[in-house]
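Asker: Predicted model follows, preceded by the sequence.
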Amino acid sequence: MICHQTTPGRRCSLMARIYKSVVFGHFLLKRKAPAYSVVLSTRMANSTTKDISYDGLKELLEKGRNVLLVDVRTQQEVDKGSIPGSLHIPVDAVEDAFRLEPEAFKAKYGVTKPPLDSSELVFHCQIGKRGTTATSKANQLGYLNARNYAGGYKEWSEKAGQ
């Protein structure tokens, strides 16, 4: 992007507004003499994450279609209990897992990899933070409808009596 400037060091606010309207999310301006370039910020995580409630998740699971509920907790946490039907992929492995080709994903995890437009991809952890991180990673990979069960296993076990 070339920004015609009249004063050295002055950001071209018009170009910044144009890019802000085109790029959904946060951005940083980085000076490249004599122009400015737009660099996406990695701080986009919480701005695009969609949450699902306990009741919403319960209803989704009862419909039993192609829901993929991903538990991103540690193995030690999962060993203490899990939401029935959930697939364990630790938060640190989510990005690599969802970059796999569909055949490799199925071979490794035993389930079909969801399509990018799936609205039935839900991540959860113990109380919501790692679930948000995993959902954001999925969003960045193109799973824009992925959701986070913010109540996590803690809420599920309290409400479902697990």
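Answerer: Structure's in. What do you need? Small disclaimer: the values here were computed from a predicted structure and weren't measured.

Asker: can we go C-alpha only for contacts and neighbour counts from here?
Answerer: Will do.

Asker: Quickly note the distance from I127 to S136.
Answerer: Separation of I127 from S136 (CA to CA, to the nearest Å) stands at 16 Å.

Asker: For these two, indicate the residue with more neighbours.
Answerer: S136 (26 against 17; other CA atoms under 10 Å).

Asker: K58 - that's part of a strand, no?
Answerer: No - with DSSP: H, G, I helix; E, B strand; the rest coil as the criterion, K58 is helix rather than part of a strand.

Asker: contacting residues for it?
Answerer: With contacts defined as CA atoms under 8 Å, 6 or more residues apart in numbering, K58 is in contact with no residue.

Asker: Isn't A138 up against N145?
Answerer: No - with contact taken as CA atoms under 8 Å, A138 and N145 are classed as non-touching, separated by 9.1 Å.

Asker: Who has more neighbours out of these two?
Answerer: In this comparison of A138 against N145, neighbours counted by other CA under 10 Å, the higher total goes to A138 at 25 against 18.

Asker: just checking, the more buried one is part of a helix?
Answerer: Yes - with three-state DSSP as the criterion, A138 is assigned to a helix.

Asker: quick one: contacts for it?
Answerer: Neighbours of A138 in contact, by CA under 8 Å, 6+ apart: V94, E95, F98, L144, A146.

Asker: go on, I89?
Answerer: With contacts taken as CA under 8 Å, 6+ apart, I89 has the following neighbours: V70, D71, V72, R73, A97.

Asker: Buried residues, stretch 29-38. List them.
Answerer: Taking 16 or more other CA atoms under 10 Å as the basis for neighbour counts, the residues of stretch 29-38 that come out buried are Y36, S37, V38.

Asker: secondary structure element for the closest residue to the first one other than its chain neighbours?
Answerer: I take that to be Y36. For Y36, the nearest residue in space outside its immediate sequence neighbours is K30; the separation is 5.7 Å by CA to CA, 6 or more residues apart in numbering. Per DSSP states H and E: K30 is located in strand 27-32.

Asker: C-terminal to that strand, what's the next element?
Answerer: Assignment by DSSP H and E places the next element after strand 27-32 at strand 35-40.

Asker: Show the subsequent helix or strand relative to that next one.
Answerer: Following strand 35-40 in sequence order, the next helix or strand is helix 45-48 (DSSP H and E).

Asker: Could you identify the helix or strand that succeeds that next one?
Answerer: That would be, after helix 45-48 and using DSSP H and E, strand 50-52.

Asker: Comparison target below:
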Amino acid sequence: MIKQLQKKYVSRLLSCFMILSLIFIANGCSSSYTSAEKVHYIIEASAAIKMLNSEKVILVDAQIPDDYSKEHIKGARNIDKDEVNITTPVAGMLGPQELFEKIMSEKGISPDSTVLIYDKTNNSHSSRLWWAMRAYGHEDVKVVSGGLEALKKAGAEVSTEIPSITPTRYTAKDLNTSMIATKEDVIAQVNSPDKNTILLDVRTQKEYDEGTIPGSKLINYEDNNYTDKTFKSRQDIKIMYIENNIKPDNNIILFCKTSTRAAETYLALLEAGYKNIKIYDGAWLEWSADKSLPIQIKDTKNTDSNAAPANQDNS
């Protein structure tokens, strides 16, 4: 009995040592990893409030318009994430450059503006808008961890008043396609899996069991947050993903239903030092609508059922 306990204890110690070693290697031995860590895209509510006196700083509320009209931080202008998205052929996909420029201009944002975004949806809507802005080359944009509630707790004043906005003429950079995975990219991974590439489904367990892209791992995007809905620390994020055998040097393709929740995981991973990340923007809506594509479903016997290989004919 004592020997068994000793073995169990040693096993746990070794497991912890391996995880810490991987983190140390990522932090200490990879210049690209440490370089990525120096750029912070998540900001605490208290720090965000201190920045609001600057004319260069624009606070954006990413709630849906009805919720924004009921309560928002004083001075915040409203941008619903869907304002920069398209509805066809797949709802929720990032819209073209001219649409993005139109919305940014109407909201009084310039390419050199410092933009702080918050929401009340577990950081998901703000992360999606952040991702869209980053995809079109806006560098100085951050998400307020914990959103509206965190800002209120930190002392920010709330209001129902709509601020006046002076429009700008926003010119975006070309779309950064390295941040986006296409359906064809995902088909290629399903048909010929690359061991270093991970398809990561960030939806709920129920959604995952009802149907997912074959070979996908599941980590609910809400697991990136503490119970108060603020982002977990960078160290806690690293440990969680490494424990799930997702390492900083993996290529990661994220998706959910419309890739809103996927953007929250994208941000969490990027902040933790992961750099080879893409969002499958068509997401589950696009994949499941194509009847030629395989779907992995958890059957009643607690096993996975898979369809035939993905059809690569785009006709």
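Answerer: On my side now, so go ahead. Keep in mind it's a predicted model, so treat the numbers as computed, not measured.

Asker: Of the contacts of I89 of structure 1, which is the most crowded?
Answerer: Taking other CA under 10 Å as the neighbour criterion, D71 ranks highest of those with 30 neighbours.

Asker: Need the counterpart of that residue in structure 2.
Answerer: Using TM-score structural alignment, the equivalent of D71 of structure 1 in structure 2 is D201.

Asker: and what of K137 of structure 1?
Answerer: In structure 2, the residue paired with K137 of structure 1 is A268, using TM-score structural alignment.

Asker: Could you measure from that match over to T260 of structure 2?
Answerer: Separation of A268 of structure 2 from T260 of structure 2 (CA to CA): 13 Å.

Asker: go on, Y280 of structure 2?
Answerer: To T260 of structure 2, Y280 of structure 2 is 11 Å away according to CA to CA.

Asker: Likewise for C16 of structure 2?
Answerer: Summarising the geometry, the distance separating C16 of structure 2 from T260 of structure 2, computed by CA to CA, is 33 Å.

Asker: more neighbours, these two?
Answerer: T260 (27 against 13).

Asker: Leaving out the residues flanking it, which one is nearest to that one?
Answerer: R128 (5.4 Å).

Asker: wait, the one you found sits on A263?
Answerer: Yes - between R128 of structure 2 and A263 a contact is recorded at 5.0 Å, counting by CA under 8 Å.

Asker: Neighbour count for the two, which is higher?
Answerer: In this view R128 of structure 2 and A263 are compared by other CA under 10 Å, and A263 has more residues nearby, 29 against 26.

Asker: Please name the residues that touch the more buried one.
Answerer: Contact criterion CA under 8 Å, 6+ apart gives S124, S127, R128, W131, I279 as the residues in contact with A263 of structure 2.

Asker: What segments of structure 1 are strands?
Answerer: The residue ranges that make up the strands of structure 1, judged by DSSP state E, are 27-32, 35-40, 50-52, 68-71, 87-88, 121-124, 147-149.

Asker: Please identify which of these is closest to K108 of structure 1.
Answerer: Each of the strands of structure 1 was checked against K108 of structure 1 via CA to CA, and the shortest separation belongs to strand 87-88, namely 11.4 Å.

Asker: where does that closest one sit relative to the chain's centre, distance-wise?
Answerer: The chain centre lies 16 Å from the centre of strand 87-88 of structure 1; the measure is CA atoms, centre = their mean, to the nearest Å.

Asker: quick one: contacts of that strand?
Answerer: L68, L69, V70, D71, V72, R73, Q75, V78, Y109.

Asker: How about the fifth one, nearest residue that isn't a chain neighbour?
Answerer: So the one you mean is V72 of structure 1. Setting aside the residues directly before and after it, V72 of structure 1 is nearest to P90 in space (CA to CA, 6+ apart), at 4.2 Å.

Asker: so what's the corresponding residue of structure 2 for that neighbour up against?
Answerer: Matched to structure 2 by TM-score structural alignment, P90 of structure 1 sits across from N220. Each residue near N220 of structure 2 by CA under 8 Å, 6+ apart is listed here: D201, V202, R203, T204, Q205.

Asker: number of nearby residues for the residue lying closest to Y143 of structure 1 once chain neighbours are set aside?
Answerer: Counting by CA to CA, 6+ apart, Y143 of structure 1 lies nearest to L116, which is 4.7 Å off, once chain neighbours are set aside. Neighbours of L116 of structure 1 under the rule other CA under 10 Å: 16.

Asker: Could you check how far L116 of structure 1 is from A104 of structure 1?
Answerer: In this structure, L116 of structure 1 and A104 of structure 1 are separated by 16 Å, where distance is defined by CA to CA.

Asker: how close does V94 of structure 1 sit to E103 of structure 1?
Answerer: To E103 of structure 1, V94 of structure 1 is 16 Å away according to CA to CA.

Asker: Looking at the two, which has the bigger crowd around it?
Answerer: Applying other CA under 10 Å to V94 of structure 1 and E103 shows that V94 carries more neighbours, namely 20 against 12.

Asker: which helix of structure 2 spans the most residues?
Answerer: Among the segments of structure 2 that qualify as a helix by DSSP state H, the longest is helix 2-28.

Asker: Now do the buried residues in that helix.
Answerer: I19, L22, I23, A26, N27.

Asker: Over to stretch 201-220 of structure 2?
Answerer: Applying a neighbour-count criterion of 16+ other CA under 10 Å, one finds 201-203, 208-209, 211-220 buried in stretch 201-220 of structure 2.
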